[in-house]
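**Student:** Generate coordinates for the sequence data below:
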Amino acid sequence: MAKKSENKPLALVSTLSENIPEHVSFELLESNIITLHGLDTALAAISVSSINQTVVNPNPIFLSNPTGKSILVDEYDAKKSLEKYGLKLPETEKCLQSDAHLVSDQIGYPVVIKALGSAHKSELGEVFLNLENQKSVKEALRKISKKHVIVEKMIGDAVVELLVGIVHDPAHGMLLTVGAGGVLTEILSDTSSILLPSSKSEVLDCFNQLKISKIAKGYRGALGVDINQIIDAIMKIQDFVLDNRDKLFEIEINPLIVTTSEVIVADALIRKVT
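**Tutor:** Predicted coordinates:
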């Protein structure tokens, strides 16, 4: 009633973040009523909105979401799709298990062997790193249940490993999350998120929020990396997602390996419309 009688922005504030069910938030949003979940969130939003900000050529926010059932694109095809947008991959081949030792010889050791077709290969024990010869490759293959595998060159000089993920959020549009990747993803819980599309400067600000960014820049005299290369890689991932936004539910690159000279997509998960 208040919204109908007052031609002013209206927000509903809950004292605790869990006090407004998600379906209620969506119903209110359809009536252009914002829900602020928790007093801390509400006060932060009010504080930001009170600042006079001049936005030059603001980017549009895409709220449309893909519909229908989803399928998981296998890692090899997912990475090849990203390669078309200028992202670098390790030397990579997919093959039958029976041919993996020959492919490993061609690529050159050390190699990585992964099961093809599993969403969470590491948790399933189907990723084998730093295999130095045919014997270690054959031993790894005995532990993989899938018929097809990925063989790729081992990247051994990483300075940092990052997570880059983009999901369609029904309430906010496309959300980019950048964080510590690899084995540190769950240990550190070091992430920062922004809405897409975003500019290079916005992505850089997002990256600089991360604790791991200090390592990337060269912590306590250690070798750092070219931060511009990281931002360029994230922008290319954004380009891929924006071009395919009506077909993608989510994408996650983990890890995005950063060395002193390059940024490499070591693993990629894409979930798209069937």
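
**Student:** Could you use CA atoms for every contact and neighbour count after this?
**Tutor:** Noted.

**Student:** show me where the chain has strands.
**Tutor:** Secondary structure of the chain (DSSP state E): strands located at 10-14, 33-37, 70-73, 92-96, 111-115, 127-131, 148-153, 160-169, 173-180, 191-195, 248-258, 263-265, 268-273.

**Student:** quick check: angle from the fifth one to strand 92-96?
**Tutor:** Strand 111-115 and strand 92-96 meet at an angle of 50 degrees, taking axes from the mean of the first three to the mean of the last three Cα atoms, to 10 degrees as the criterion.

**Student:** One more, please, to line up against the first structure:
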Amino acid sequence: MPEAVAHQLVSQGVLPLCGMPEAVEAIEVAARVGKQTICNVLIPPKITASTVLSEVRAKQALTQHGLRLPKSQRADGTEMLAESARELGFPVVLKGEGVAHKTEAGAVVTGITDEQQLFAAAKAMPVDSFLVEQMITGTTVELLIGVVLDPAHGYVLTLAAGGTLTEILADSTSMILPVQSEDVRNALRKLRVAPLLDGYRGAPPANMGAIVDAVLALQSYVIAEMPFEIEINPLMCGPDGAIAADALITTGECHD
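**Tutor:** Take a look at the predicted model:
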């Protein structure tokens, strides 16, 4: 982009007054990650990483912005496990608390159908407290929604194929916040797993409106709280809705 155009954008208040090279770079990045107008780019203050929230606290924060979550019960020690599972109803998912990447650490077991399996799974986990969750069924596709703070360009939203195969599939697309509903729909269509959202080979289609709502709920949290980083993986997407099965938030600390 010519410098004269960039000067004009800066003079109109479209870009932060951070110097011409940075302004031009910001414009180029915005063009790469999506067809969004530069005037809509969210530029937060300087933020550094602060606290990594527990899964329970992260989900509590997100549900206040409209994100759907599975029903769950905390269990301090194994004594409360059976009661928690009975209240939720089998099958359930058991997670070890205090572990960021649970699958790699052996701290998550899905599809538990009775108390014997529940206690065996808990015994094998390297933790003393647990989260017992409702098992989400009828999932069409698992997605990842992530937001990271780029110091030069603001918050960047990533939509990707999620679940345990995220790194292997490497199927993602990114945009600069804020986004609108149509931006999210268009981005989802760019993913290689997009046919799964439409109901691949006779499977029921995912509820696209619910997925878009989940992304906008995450954006609402980001705008309100200005975190350093946030990730939902997986977002369980099916014909009945989109439910965040796991959430990781690193809060941000603002600096003048």
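
**Student:** on that earlier part again, and of the strands of the first structure, who's closest to Leu141 of the first structure?
**Tutor:** When the strands of the first structure are compared by Cα to Cα, strand 111-115 sits nearest Leu141 of the first structure, at 7.9 Å.

**Student:** so that closest one matches what in the second structure?
**Tutor:** The alignment of strand 111-115 of the first structure onto the second structure (TM-score structural alignment) spans residues 92-96.

**Student:** so who does the residue nearest the centre of the first structure touch?
**Tutor:** The centre of the first structure sits closest to Gly165, judged by Cα atoms, centre = their mean, with a distance of 1.6 Å. Counting by Cα atoms under 8 Å, 6 or more residues apart in numbering, Gly165 of the first structure touches Leu176, Thr177, Val178, Glu250, Ile251, Glu252, Ile253.

**Student:** Alignment lookup: it to the second structure.
**Tutor:** Per TM-score structural alignment, Gly165 of the first structure is aligned with Gly146.

**Student:** which non-adjacent residue is nearest that match?
**Tutor:** What sits nearest to Gly146 of the second structure in space, not counting adjacent residues and going by Cα to Cα, 6 or more residues apart in numbering, is Glu231, at 4.2 Å.

**Student:** now Asp169 of the first structure
**Tutor:** Once flanking residues are discounted, Asp169 of the first structure sits nearest to Leu175: 6.5 Å by Cα to Cα, 6+ apart.

**Student:** go on, Phe62 of the first structure?
**Tutor:** Gly173 (5.5 Å).

**Student:** Leu116 of the first structure and Tyr219 of the first structure, how far apart?
**Tutor:** Counting by Cα to Cα, to the nearest Å, the gap between Leu116 of the first structure and Tyr219 of the first structure amounts to 36 Å.

**Student:** now do Pro110 of the first structure
**Tutor:** Pro110 of the first structure sits 28 Å away from Tyr219 of the first structure, going by Cα to Cα.

**Student:** who has more neighbours, those two?
**Tutor:** Pro110 (19 against 12; other Cα atoms under 10 Å).

**Student:** what's that one in contact with, if anything?
**Tutor:** Pro110 of the first structure neighbours (Cα under 8 Å, 6+ apart): Asn130, Leu131, Glu132, Asn133, Lys153, Met154.

**Student:** for Met154 of the first structure, same thing?
**Tutor:** Here Met154 of the first structure is in contact with Pro90, Tyr109, Pro110, Val111, Val112, Leu129, Asn130 (Cα under 8 Å, 6+ apart).

**Student:** Just name the closest of the residues you listed to Glu262 of the first structure, please.
**Tutor:** Distance to Glu262 of the first structure, by Cα to Cα, is smallest for Pro90 among these, at 10.8 Å.

**Student:** Quick check: nearest residue in space to the aligned partner of that closest one in the second structure, chain neighbours excluded?
**Tutor:** For Pro90 of the first structure, the aligned position in the second structure is Pro70, judged by TM-score structural alignment. Spatial nearest neighbour of Pro70 of the second structure, excluding adjacent residues (Cα to Cα, 6+ apart): Gln134 at 5.6 Å.

**Student:** do you know how far the one you found is from Gly202 of the second structure?
**Tutor:** Separation of Gln134 of the second structure from Gly202 of the second structure (Cα to Cα) stands at 26 Å.

**Student:** So between these two, which is more surrounded?
**Tutor:** Each of Gln134 of the second structure and Gly202 has its neighbours counted (other Cα under 10 Å); Gln134 has more, 22 against 8.

**Student:** didn't the more buried one look like it was pressed against Glu87?
**Tutor:** No - counting by Cα atoms under 8 Å, Glu87 is not a contact partner of Gln134 of the second structure; they are 9.8 Å apart.

**Student:** returning to what we had before: list the contacts of the match of Pro90 of the first structure.
**Tutor:** Listed by Cα under 8 Å, 6+ apart, the contact set of Pro70 of the second structure reads Glu133, Gln134, Met135, Ile136, Ile243, Ala244, Ala245.

**Student:** Tell me which of the residues you listed you also see in the first structure.
**Tutor:** Shared with the first structure under both residues aligned by TM-score structural alignment, their matches' Cα atoms under 8 Å, the contacts from the contacts of Pro70 of the second structure are Glu133, Gln134, Met135, Ile136, Ile243, Ala244, Ala245.

**Student:** still on that earlier bit, neighbours of the residue nearest to Phe62 of the first structure, just the number please.
**Tutor:** With other Cα under 10 Å as criterion, Gly173 of the first structure counts 17.

**Student:** One more: Lys80 of the first structure?
**Tutor:** 15.

**Student:** what about it, distance to Ser47 of the first structure?
**Tutor:** Using Cα to Cα, we find Lys80 of the first structure at a distance of 44 Å from Ser47 of the first structure.

**Student:** I'd like the distance between the alignment partner in the first structure of Ser54 of the second structure and Ile150 of the first structure.
**Tutor:** Counting by TM-score structural alignment, Ser54 of the second structure corresponds to Asp74 in the first structure. Between Asp74 of the first structure and Ile150 of the first structure the computed distance is 10 Å (Cα to Cα).

**Student:** Pull out the buried residues from the longest helix anywhere in the first structure.
**Tutor:** Ranked by residue count, the top helix of the first structure under DSSP state H comes out as helix 227-243. Buried residues in helix 227-243 of the first structure, counted by 16 or more other Cα atoms under 10 Å: 227, 230-238, 240-242.
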